[in-house]
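S.K.: Sequence and predicted structure are below.
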Amino acid sequence: MKVARFYAPGDIRIEEAPEPSPGPDEVKIRVHACSTCGTDLKIFRHGHHHIDPPRVIGHEIAGEVVETGAEISGWEAGDRVQVIAAIPCGECADCRRGWRTICPNQLSMGYHFDGGFAEYMIVPQRVLRVDGLNRIPEGLSYAEASVAEPLACVLNGQEFAQVGEGDVVVVTGAGPIGCLHVRLARARGAAAVYLVELNRGRLDMAADIVKPDAVICGSETDPVQAVLDLTDGRGADVIITAAAAGKAQEDGLKMAARRGRISFFGGLPKDNPIIACDSNLVHYRELTIYGANGSSPEHNKRALELIATGAVPVDDLITHRLKLDGVLDAIDTVASGEAIKVTIEPAAS
């Protein structure tokens, strides 16, 4: 079978590998769709401290069960499934409190285990024991199901920041995550959603699909003043920084209304993680700053339902579909900013 293996920064190889066999407590799937994300680009450029190469990467996975181990029950060949990416241990103090997104023992598909840029892959027992293999609802395509993983992360962030009815929401970053934030905020009852992005072409492409209530190009205007103008000086109830930029986080504090919530959804580069925070803004306006770290198995299940019911459409966000041989082209396309979502379809190889 074909796989895409990461060996070192700048070195991902499409090569032949033996088809895997499941252990007694594992499930083997044929991968029909594995969507790419910005993390795949980071891995390609810089590697990752959790990856011990060579490793098959890809973590937004949907496929079809083809074989189960002798100890497996409840799954059989032909079942259509989506696989979680972040795998909590389910046993630590944080997991027992229901905080599975911050499990200190978390492992990940495509990092600690071979991922979805392959024709076939093994779903490890670690995934199964936390109920991390999900049935794809009837009528949902594999490509759409693969987007459940990033939507699950978005769902975690918005639930934590309590996005809800009547909120004015600002989303900074017009990539796939930003687009999902726009749509989920609408589904959660936001009164208005504004999209901020530095790159005019990327902003226009995203806005044409998700149609925010207003667009703000940060390279052409001051986004803080633009949000204040749009809200008659009040500011936004929720600001979600879906961009790896310290300035976006700093601006988020400045454009927040009193009692506003700011979600630092996008992490910052490890060599430059410090921002300037006006503590008096937080103090006098009673602002709340939230982190956002991945998703839980439960978030993945609910994300699939949101997509299947049409509450958060994703099919039109998949702007490019490539075969497994096109993984490097997919990563280049992600880097160029010319796509919203790029999906690899190994079963079509």
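M.R.: Yep, it's here.

S.K.: From now on I want contacts and neighbour counts done on CA atoms only, so please keep to that.
M.R.: OK.

S.K.: tell me the contacts of residue 62?
M.R.: Listed by CA atoms under 8 Å, 6 or more residues apart in numbering, the contact partners of residue 62 are 31, 32, 33, 34, 80, 81, 82, 83, 142, 143, 145, 146.

S.K.: Quick one: name whatever helix or strand follows the helix or strand hosting it.
M.R.: When elements are defined using DSSP states H and E, residue 62 is found to belong to strand 60-68. The element immediately downstream of strand 60-68 (helix or strand, assigned by DSSP H and E) is strand 80-83.

S.K.: Check which helices and strands that following strand sits against.
M.R.: strand 60-68, strand 133-135 (3 or more CA pairs under 8 Å, 6 or more residues apart in numbering; DSSP states H and E).

S.K.: hey, where'd the strands end up in the stretch 1-150 of the chain?
M.R.: Chain-ordered strands for the stretch 1-150 of the chain, with DSSP state E, counting those that start in this stretch as the definition, fall at 2-8, 11-16, 27-35, 55-56, 60-68, 80-83, 86-87, 107-108, 120-123, 133-135.

S.K.: Buried residues, stretch 206-214. List them.
M.R.: Applying a neighbour-count criterion of 16 or more other CA atoms under 10 Å, one finds 206, 207, 210, 211, 212 buried in stretch 206-214.

S.K.: Show me what that stretch is in contact with.
M.R.: Stretch 206-214 has contacts (CA under 8 Å, 6+ apart) with 174-175, 179, 182-183, 192-195, 215, 316-317, 340.

S.K.: let's go with 6 Å and repeat that
M.R.: Defining contact as CA atoms under 6 Å, 6 or more residues apart in numbering, one finds that stretch 206-214 is touched by 192, 193, 194.

S.K.: Cross these against strands and list the overlap.
M.R.: Where the contacts of stretch 206-214 overlap with strands, as defined by DSSP state E, the overlap consists of 192, 193, 194.

S.K.: Can you tell me which of these is nearest residue 302?
M.R.: Using CA to CA, residue 193 comes nearest to residue 302 of these, at 22.0 Å.

S.K.: For that closest one, which non-adjacent residue is spatially closest?
M.R.: residue 169 (4.7 Å; CA to CA, 6 or more residues apart in numbering).

S.K.: need the contact list for the one you found.
M.R.: Contacts here follow CA under 6 Å, 6+ apart; on that basis residue 169 touches 193, 236, 238, 239.

S.K.: what secondary structure does it sit in?
M.R.: Recorded secondary structure, residue 169: strand (DSSP: H, G, I helix; E, B strand; the rest coil).

S.K.: take a look at this one as well, against the first:
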Amino acid sequence: MRAARFHGEGRITVEEAAEPAPSAGEVTVRVVACALCGSDLRPLRRGWPFAPGHEIAGRVDQPGHAQHGQRVAVYIPVFCGRCEACTRGRTHLCESSRELVGWQRPGGYAEAVAVPERCLLPLPDDVPDHLAPLLLDTIGTTAHGVRLAHRLVQGGPALVLGAGPIGLGAILVLRRMGFGPISVVDPVAYRSGFAATLGAAPISPEAAASGRYALVVEATGKDAARQVALEAVGVEGVILQLGESDAWSVTETRSIRLKDFFLLRSFYFPIGDYAANLELLRADRADYARLVDDRAGLDGLEGLFAAFARGEKLKPVLAPGR
């Protein structure tokens, strides 16, 4: 089969690789779509030992298996199903395995990938291949975080910091869950302009920091955005941290110190959220479809990533068969 190799410094080649060799309890999935994610900019910069890619949709290719031929999305945490976290439904927080498909094991920037059976999420016929990956990070990760925040704040003005795929997904989820008005901060005109078409008002970081928001979604992983989040959150409001970074540093100011607020960190989503995430996609399908603004085959992946890294694409998708 063919698979992408990430060499670092933005260089990607497509090479012949061995076919997946599924272990017991695993199957081969032929990849039909794998969405690009901002977190994949790390392997793009640093290089990676195997093909990354963690927002995968495909078809089970395991003759004789009960799910052979079935269309699926891939749940990336390789959970055990037995530990306390799993038995309580928190499969994304499995205590026995911290492996993630596309990170600690080969992912979807390839023609095929080996996937644990319990990580197969059946795709209904009304979800097309190119939109299926949105059920994972763009909807799944953001919706889980907003659901957690909803336990503390049930509505009100919201601020989204970063209009990449997670930030744009957050705008749609916030809108559907009754938050508003929604403001957004992003320095890239293309992304902030698109956010405006979803109903979020683009504002400056300075204007955001002087606001008082019931819910602030930090979707960049950047120190500057985290500083704004701490300044912008209102009394007894919530900061939902979705952006990732290796380390972070902020300055505690007087306006931060003299208020009560909640800081909430959220990671991915429990597998039990899948049905609800499907309903979110169905409810706002036309807007989610607009996020997928480009598609390419494996030979076009390097160019697709270059445009994505420059902020010229919102949620491009690799389609290995193109």
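M.R.: Sure, I can see it. Predicted model only: the values in this text are computed from it and were never measured.

S.K.: and the contacts of residue 169 of structure 1 as JSON lines, adding distance to residue 91 of structure 1, secondary structure and neighbour count?
M.R.: As requested, these are exported to JSON lines (distance: CA to CA, whole Å; DSSP: H, G, I helix; E, B strand; the rest coil; neighbours: other CA atoms under 10 Å):
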{"residue": "193", "distance to residue 91 of structure 1": "38", "secondary structure": "strand", "neighbour count": "24"}
{"residue": "236", "distance to residue 91 of structure 1": "39", "secondary structure": "strand", "neighbour count": "29"}
{"residue": "238", "distance to residue 91 of structure 1": "33", "secondary structure": "strand", "neighbour count": "31"}
{"residue": "239", "distance to residue 91 of structure 1": "33", "secondary structure": "strand", "neighbour count": "31"}
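
S.K.: before we move on, the earlier item: out of the helices and strands packed on strand 80-83 of structure 1, flag the one nearest residue 243 of structure 1.
M.R.: Closest of these to residue 243 of structure 1 is strand 60-68, at 19.3 Å (criterion: CA to CA).

S.K.: and the closest one with strand 27-35, angle?
M.R.: Note on geometry: by axes from the mean of the first three to the mean of the last three CA atoms, to 10 degrees, strand 60-68 of structure 1 and strand 27-35 are set 160 degrees apart in direction.

S.K.: Which positions within strand 60-68 of structure 1 qualify as buried?
M.R.: Neighbour counts using 16+ other CA under 10 Å place 60, 61, 62, 63, 64, 65, 66, 67, 68 of strand 60-68 of structure 1 among the buried residues.

S.K.: ok, so of the residues you listed, who is nearest residue 106 of structure 1?
M.R.: Minimum distance to residue 106 of structure 1 across the buried residues of strand 60-68 of structure 1 is 16.5 Å, recorded for residue 60 (CA to CA).

S.K.: Could you check how many residues crowd around the equivalent of residue 318 of structure 2 over in structure 1?
M.R.: Using TM-score structural alignment, the equivalent of residue 318 of structure 2 in structure 1 is residue 344. Using other CA atoms under 10 Å, residue 344 of structure 1 has 30 neighbouring residues.

S.K.: Wait, residue 344 of structure 1 touches residue 34, no?
M.R.: Yes. Taking contact to mean CA atoms under 6 Å, the distance of 5.2 Å between residue 344 of structure 1 and residue 34 places them in contact.

S.K.: So the counterpart of residue 316 of structure 1 in structure 2, which state does it fall into?
M.R.: Residue 316 of structure 1 maps onto residue 290 in structure 2 when the alignment is built from TM-score structural alignment. The three-state assignment at residue 290 of structure 2 reads helix, by three-state DSSP.

S.K.: re the thing from before, and the helices and strands packed on strand 80-83 of structure 1 as TSV, adding distance to residue 91 of structure 1?
M.R.: Written out in TSV, the entries for these read as follows (distance: least, CA to CA, whole Å):
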stretch	distance to residue 91 of structure 1
strand 60-68	24
strand 133-135	18
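
S.K.: nearest to residue 283 of structure 1, of the ones you listed?
M.R.: Relative to residue 283 of structure 1, the nearest member of those by CA to CA is strand 60-68, separated by 39.3 Å.

S.K.: Just give me how far that closest one sits from the chain centre.
M.R.: Its chain's C-alpha centre and that of strand 60-68 of structure 1 lie 20 Å apart, by CA atoms, centre = their mean, to the nearest Å.

S.K.: Would you mind giving the strands of the stretch 1-150 of structure 1 as a markdown table with distance to residue 280 of structure 1 added?
M.R.: As requested, these are arranged in a markdown table below (distance: least, CA to CA, whole Å):
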| stretch | distance to residue 280 of structure 1 |
| --- | --- |
| strand 2-8 | 45 |
| strand 11-16 | 47 |
| strand 27-35 | 42 |
| strand 55-56 | 47 |
| strand 60-68 | 40 |
| strand 80-83 | 43 |
| strand 86-87 | 36 |
| strand 107-108 | 38 |
| strand 120-123 | 49 |
| strand 133-135 | 45 |
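
S.K.: So which of the ones you listed is nearest residue 262 of structure 1?
M.R.: Residue 262 of structure 1 lies closest to strand 86-87 among the strands of the stretch 1-150 of structure 1, at 23.7 Å (CA to CA).

S.K.: Mean distance between that closest one and structure 2 after superposition?
M.R.: In the superposition with structure 2, the average deviation recorded for strand 86-87 of structure 1 is 2.5 Å (mean CA distance after the TM-score superposition for structure 1).

S.K.: residues in structure 2 matched by that strand, start to end?
M.R.: Under TM-score structural alignment, the match for strand 86-87 of structure 1 is residues 77-78.

S.K.: What span of structure 1 is the longest helix belonging to structure 2 aligned with?
M.R.: Ranked by residue count under DSSP state H, the longest helix found in structure 2 is helix 165-176. With the alignment judged by TM-score structural alignment, the segment of structure 1 matched to helix 165-176 of structure 2 spans residues 176-187.

S.K.: Mean deviation, the matching stretch versus structure 2?
M.R.: By mean CA distance after the TM-score superposition for structure 1, the fitted stretch 176-187 of structure 1 averages 0.5 Å away from its aligned residues in structure 2.
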